[in-house]
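In: Dropping a prediction and its sequence here:
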Amino acid sequence: MSEKRHILSIQVDNEPGVLSRIVGLFSGRGYNIESLNVAATNEPDISRITMVTTADTAIMEQIKKQLHKLINVVTVHDLTESDYVQRELALIKIHTKADNRSELINIVDIFRYKIVDVGTDHVTIQATATEEKLKAFIELVTPMGIKEIVRTGSIALYRGS
């Protein structure tokens, strides 16, 4: 079986140590976490963990079963085979000179991103997009000189009800 990228949406009790146990489950079995996001939900006692990992179908089934066994895990959903909305947030600081600043502003406008900081030698962009669109933007502006990037990793929800 071939490995495939999976987006897991895990609802857990909003308590200290829950994330540590989940990460421990992954590291203890040699599974890699490509991206990880955690935040409280509209229910204050529940948090949602959005995790991206790569595994074949058999390993993914085992991961989900092991997650379900953890006491503070409420639900585990693999969004990969479903219809879902996924986004990632990035702040990208790009080196700019007078001769390339207008080009960068045009690229930012085309991607519908936002300039959130401007300095004498840099512009910081806020980008919210799918991983693929974000990757395309980064490839386009790399020749200008990226100073720093910080990314949230994926967050995702099922489409519809």
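Out: Yep, it's here. This structure is a prediction, so every number in the text was calculated from the model and none was measured.

In: contacts, neighbours, all on C-alpha from now
Out: OK.

In: Now do the buried residues in the longest strand along the chain.
Out: Ranked by residue count, the top strand of the chain under DSSP state E comes out as strand 84-95. Neighbour counts over strand 84-95 (16 or more other CA atoms under 10 Å) mark 86-95 as buried.

In: another structure for you, compare them:
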Amino acid sequence: MKNRWIALYVENQVGVLAKVSGLFSAKSYNLQTLTVGTTEREDVSRMTISVKADDTTFEQIKKQLNAMVEVIKVIDLTTMPIHMKEILFAKVFNLNNEGKTEAFQIAEVFDQGGNVKIVDIGVDSVLFQCTLTERKNNELITLLKSRFKKIEVTRGGAVAVESISSSCR
């Protein structure tokens, strides 16, 4: 079992997301993440799906998605050069001034060209906004949990696009 990624171009119609996610639940496939957004064409949406599966199961998933009428194109992103980011918000609570300073320092260390920011500050809390890879977001969460007593995390799932050069993830 390993992580796999698929990009789907689908008709932008009511019920398509339910049909795609229904296929996964009907076959007992577990979606790790699923993000959806419209493309440059208002009648077409692109889904980025992450699933943990073995080779045989993954091939079956791709075949079943290809068979759906609403699916325009299925792209296996697993082995191709891609650019992938995940949005994450993390609230850190019950901070004194030293804790806030440490939160700002952590944001500065993890920042990669504006990908980690503290976007809101309360009397005793801060809100991180991160657009890193899933792995780097996991590392940030681990660090925040080790340094602060109370955090709340909201993740949006990965969005990926095929590379136009030879650079990869």
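Out: Cool, got the structure. As the structure is a prediction and not an experimental result, all values here were calculated from the model.

In: returning to that earlier point: from the contact counts, what lies against the longest strand of the first structure?
Out: Counting contacts by 3 or more CA pairs under 8 Å, 6 or more residues apart in numbering; DSSP states H and E, strand 84-95 of the first structure is packed against strand 122-129, helix 131-141, strand 146-151, strand 155-158.

In: do you know which of the ones you listed lies nearest L67 of the first structure?
Out: strand 155-158 (18.4 Å; CA to CA).

In: The closest one aligns to what range in the second structure?
Out: Taking TM-score structural alignment as the measure, the second structure aligns residues 159-162 with strand 155-158 of the first structure.

In: cool, and stretch 65-73 of the first structure?
Out: Against the second structure, stretch 65-73 of the first structure falls on residues 63-71 (TM-score structural alignment).

In: Identify the residues contacting the matching stretch?
Out: 8-11, 16, 20, 23, 72-74 (CA atoms under 8 Å, 6 or more residues apart in numbering).

In: Tell me the helix or strand right after the longest strand of the first structure.
Out: Heading C-terminal from strand 84-95 of the first structure, the first helix or strand you meet, by DSSP states H and E, is helix 101-111.

In: Mind reading off the mean deviation between that next one and the second structure?
Out: On superposition with the second structure, the mean distance recorded for helix 101-111 of the first structure (mean CA distance after the TM-score superposition for the first structure) is 1.0 Å.

In: Can you check which part of the second structure whichever helix or strand comes after that helix sits on?
Out: Counting by DSSP H and E, the next helix or strand C-terminal to helix 101-111 of the first structure is strand 114-118. On the second structure, the counterpart of strand 114-118 of the first structure by TM-score structural alignment is residues 117-121.
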